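Undergrad: pasting a predicted model and its sequence here:
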Amino acid sequence: MRIFRTIFLSLSLALSGLVLPSLAFSAEPNLPVNINTADAETLSAALKGVGTRKAEAIIAYRESYGPFKALEELTAVKGIGESLLNKNRDSITLE
């Protein structure tokens, strides 16, 4: 969603004669995603290497076993290993 706002803002400014130096501008900081409450779309957008299927697997695990109590518990989800967890460690919160 942020990318669409960025593109829209960039196009609006370009049409008005102002130009942004880069499309990397973001109005919102990258905030950690709560794996205990996020929906599949949010999980797949926020986590590297997590597409729709892995996001749905995270939700299915959460629904079956309850909320995650530790980040390492994510490795119990099919398709998520230590490497993927480590790539996303700073992007995940449990609260």
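TA: Great, that's in hand. Fair warning: this is a prediction, and the values are worked out from it, not measured in the lab.

Undergrad: could you use CA atoms for every contact and neighbour count after this?
TA: OK.

Undergrad: apart from its neighbours in sequence, what residue is nearest the residue most central in space within the chain?
TA: The chain has Ala46 as the residue nearest its centroid, 0.8 Å off, counting by Cα atoms, centre = their mean. Distances taken as Cα to Cα, 6 or more residues apart in numbering place Val33 nearest to Ala46, at 6.7 Å, with adjacent residues excluded.

Undergrad: give the contact list for the one you found.
TA: Counting by Cα atoms under 8 Å, 6 or more residues apart in numbering, Val33 touches 42-43, 46, 91-93.

Undergrad: from Ile7, how far off is it?
TA: For Val33, the distance to Ile7 under the criterion Cα to Cα, to the nearest Å works out to 23 Å.

Undergrad: over to Val77?
TA: 35 Å.

Undergrad: try this one next to it:
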Amino acid sequence: MKVIKTTLVAVLATLLLGTATVYAADETTAESSAQASVEIQSVNVNTATAAQLAEALDGVGEARAELIIQYREEKGGFSSVEELLEIKGIGMATLEKNRERIQL
């Protein structure tokens, strides 16, 4: 009976410690997510350099960034975020995932 009791206590302790570890991991993940959302970088598409655009916008590399600059120089700048859809290679998916990062 004493062996069963000791084993039961050991199993319960393992379960409780395992739960505490999982809880701590979840807490760490939540902190990382909060930090990631704070680190979202915004960029003004009317003034940024190609390097700044490529760094700040997800799915926009140097080539598309150069197209953004070319468009703004030809058209006098962007008056709406949706104008970015006129840039070759920028579609709704790219626009939507970057919408909160884009400033005019």
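TA: Ah, there it is. If you're wondering where the values come from, they're calculated on a predicted model, not measured in any experiment.

Undergrad: hmm, back to that, ok now do the residue nearest to the centre of the first structure, which residues does it touch?
TA: For Ala46 of the first structure, the contacting residues are 32-33, 91, by Cα under 8 Å, 6+ apart.

Undergrad: now Ser42 of the second structure
TA: With contact set as Cα under 8 Å, 6+ apart, Ser42 of the second structure has these partners: 56, 100-103.

Undergrad: report the buried members of those.
TA: Among the contacts of Ser42 of the second structure, those that count as buried by neighbour count (16 or more other Cα atoms under 10 Å) are 56, 101-102.

Undergrad: take these and keep only those in strands.
TA: Ile102 (DSSP state E).

Undergrad: dump the buried ones among the contacts of Ser42 of the second structure to JSON lines, plus distance to Glu62 of the second structure.
TA: Conversion of these to JSON lines gives the following (distance: Cα to Cα, whole Å):
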{"residue": "Ala56", "distance to Glu62 of the second structure": "11"}
{"residue": "Arg101", "distance to Glu62 of the second structure": "17"}
{"residue": "Ile102", "distance to Glu62 of the second structure": "17"}
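
Undergrad: show me how far the lengthiest helix in the second structure is from its chain's centre.
TA: Ordering each helix of the second structure by length in residues (DSSP state H) puts helix 2-38 first. Here the centre of helix 2-38 of the second structure is set off from its chain's centre by 28 Å, with Cα atoms, centre = their mean, to the nearest Å.

Undergrad: which neighbouring elements make contact with it?
TA: Identification of packing neighbours for helix 2-38 of the second structure by 3 or more Cα pairs under 8 Å, 6 or more residues apart in numbering; DSSP states H and E yields no helix or strand.

Undergrad: quick one: the residues in the first structure that whichever helix or strand comes after that helix pairs up with.
TA: The helix or strand immediately downstream of helix 2-38 of the second structure is strand 43-44, counting by DSSP states H and E. Residue correspondence for strand 43-44 of the second structure in the first structure, counting by TM-score structural alignment: residues 33-34.

Undergrad: good, we can wrap up now.
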